[in-house]
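> Got a sequence here, can you model it:
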Amino acid sequence: MAGNKLGVLHLLLLCGAILLSVNPETARAKLCPQICTADIAYMTCPSSGNEHLTPPACNCCFAGEGCTLYYADGTAICTGT
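Next up, the predicted model:
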């Protein structure tokens, strides 16, 4: 009986240690789809002003924060977060 209680206590301590060791940055990481949009012509980023950057990021998930992807006709596709 005492052995079972000790095993449960060890299990609870192990679970607590795992939960406390989770890195908050990793926990808030975003998931990026590995799907590329072939129609992207260029992108702009806050750091480059209105300069058309080529080659653009594969999709908005890979674009830097605030960077916007565009079609060739100038229509915005999305903005990276």
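> hey, let's count contacts and neighbours off CA atoms from now on
Fine.
> what about the most centrally placed residue in the chain, which SS state?
Centroid check for the chain by CA atoms, centre = their mean gives residue 30 as the closest residue, at 2.9 Å. Here residue 30 is recorded as coil under DSSP: H, G, I helix; E, B strand; the rest coil.
> Please provide the structure for the following sequence as well, for comparison with the first:
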Amino acid sequence: MALKVGTILLVFVCGAILSGGNLKNVDAQKICPQFCYDSVAYMTCPSSGDQHLTPKCNCCLASTGCILYEADGTPICTAD
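Alright, predicted model coming up:
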């Protein structure tokens, strides 16, 4: 009985070591909701100053620091 438990434990430890080595190669991806703001008219980004750019659907899809605006200039959100 002790031999069976030892063998199972050895297989488990070897599997954990092998799978742990593969986890180092996993890159986290940003998960964005799939919706678009109906009222977004334009966006600005730090790289382009005050220039009005074609907006993305939502702030999650925009580059970091970009701000989405409504037509009247009201900010909707800022991209993280």
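> which ones are touching the residue nearest to the centre of the first structure?
For residue 30 of the first structure, the contact set (CA atoms under 8 Å, 6 or more residues apart in numbering) is empty.
> Now with 10 Å, please.
Contact partners of residue 30 of the first structure, counting by CA atoms under 10 Å, 6 or more residues apart in numbering, are 61, 81.
> That one maps to what in the second structure?
Using TM-score structural alignment as the criterion, residue 30 of the first structure maps onto residue 30 of the second structure.
> Can you give me the distance of its match to residue 2 of the second structure?
Residue 30 of the second structure sits 46 Å away from residue 2 of the second structure, going by CA to CA, to the nearest Å.
> Over to residue 33 of the second structure?
According to CA to CA, residue 33 of the second structure stands 51 Å off from residue 2 of the second structure.
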